[in-house]
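>>> Attaching a predicted model along with its sequence, questions to come.
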Amino acid sequence: MNIEQVASLERGQKLPLQRDVDAIAIPFGKTETLAEDSVVSVMQAKGSSVSVGFEGRLFLIEGRNLDALGLEPLPRPTLPESASDEEIEQFVWEQLRTCFDPEIPVNIVDLGLVYGCRLERLISGERMVTIRMTLTAPGCGMGDVIAADARNKILGAPQINKVHTEIVFSPPWSRDMMSDEAKLELGMF
């Protein structure tokens, strides 16, 4: 199964879980286990993750766990050991483009939420990625979920040992930060 097939899932579609699965609770960003045979409803299927509803709550199931929904799991993204810093940074941006606000069908890069990405080598020799991002509003509760999703995807590269997500509100987000594709998707032209 590829990302296009994930996107073919329909909103409201009910799926029984084929096994226990760790899912990220929305908006808290904490991992919880959903039990096998629980029936979940698809809320949004974008990128490499599926947002589902279960017992009045929302959860994010990552691509590597899609077998719990009866689908083929997506391999965890990775890079060759010999990847350069430029290739690693490109990988990070690619992974950020697979992260979606669970309530908005546009990736966080095109939505204009990511202000920057910095790759650093620590004294220990480990590499750390720092992502500077914002939210659509200071009171938005999705920051922890988006940060957890990004962190989990980026840590698929063996060259990256740590991911730090810095949430900032200066400058404040506005729709002018969205790409033209995002505006078109959301009907904001």
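That came through, no problem. The structure presented is a predicted model; accordingly, all values stated were derived computationally and were not measured.
>>> alpha carbons only for contacts and neighbour counts from here, please
Will do.
>>> quick one, what contacts the residue nearest to Phe100 when sequence neighbours are not counted?
In this structure, Phe100 finds its nearest non-sequential neighbour in Asn107, 4.4 Å apart by Cα to Cα, 6 or more residues apart in numbering. Residues in contact with Asn107, defined by Cα atoms under 8 Å, 6 or more residues apart in numbering, are 47, 96-101.
>>> second one coming, line it up with the first:
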Amino acid sequence: MGETPLEQRCWQALRDVADPEFPVSVVDMGLIYGIRESDGTVKVTMTYTAVSCACMEWIEQDIRNRLLREPGVKEVQIEVVWDPPWTVERLSEEGRQKLKRWGVSSR
């Protein structure tokens, strides 16, 4: 089943939410595993680069705040999963390039 127009807009909106440590969006970092919407409730499935990430609450609040600005979004639910674990292979090409410019090698 394909994504709804609202789900597509949410993916795009999350490109505005950057990882606090690097200027890379949570989408380009590969932290967002899925977005589903039903009756205005957007469910985001995501992970973090490490279980001990100190920025979890900030990132989740930024995600909520950004998605709630999208027309049609009434509620945001976030599910954090650890399986599959995040790896550098989840980085988008844009994310890899930005990290490289910051002197962080993704390989």
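Structure received. Just so you know, these numbers come straight off a predicted model, no measurement behind them.
>>> ok, back up a step: which of the contacts of Asn107 of the first structure show up in the second structure as well?
Of the contacts of Asn107 of the first structure, the contacts whose aligned counterparts also meet in the second structure (both residues aligned by TM-score structural alignment, their matches' Cα atoms under 8 Å) are 96-101.
>>> and those as TSV, adding neighbour count?
Shown next, in TSV, are those (neighbours: other Cα atoms under 10 Å):
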residue	neighbour count
Leu96	25
Arg97	19
Thr98	19
Cys99	25
Phe100	28
Asp101	21
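>>> Nearest to Ala25 of the first structure, out of those residues: which one, please.
Nearest to Ala25 of the first structure among those: Asp101, at 12.9 Å, using Cα to Cα.
>>> can you give me the strands in the second structure?
Secondary structure of the second structure by DSSP state E: the strands cover 32-38, 41-46, 75-80.
>>> nearest to Phe59 of the first structure, of the kept ones among the contacts of Asn107 of the first structure?
Among these, and counting by Cα to Cα, the member closest to Phe59 of the first structure is Asp101, at 11.9 Å.
>>> so that closest one makes contact with Ile146?
Yes - with contact defined as Cα atoms under 8 Å, Asp101 of the first structure and Ile146 form a contacting pair (6.3 Å).
>>> just so I have it, where are all the helices in the first structure?
3-7, 85-96, 143-154, 180-185 (DSSP state H).
>>> from those, which stretch is densest packed?
helix 143-154 (a mean of 22; mean count of other Cα atoms under 10 Å).
>>> what's the closest of the helices of the first structure to Pro172 of the first structure?
helix 143-154 (14.5 Å).
>>> which residues of the second structure does that closest one align to?
Helix 143-154 of the first structure lines up with residues 56-67 of the second structure when matched by TM-score structural alignment.
>>> Centre of the chain to that stretch, how far?
How far stretch 56-67 of the second structure lies from its chain's middle: 9 Å, per Cα atoms, centre = their mean, to the nearest Å.
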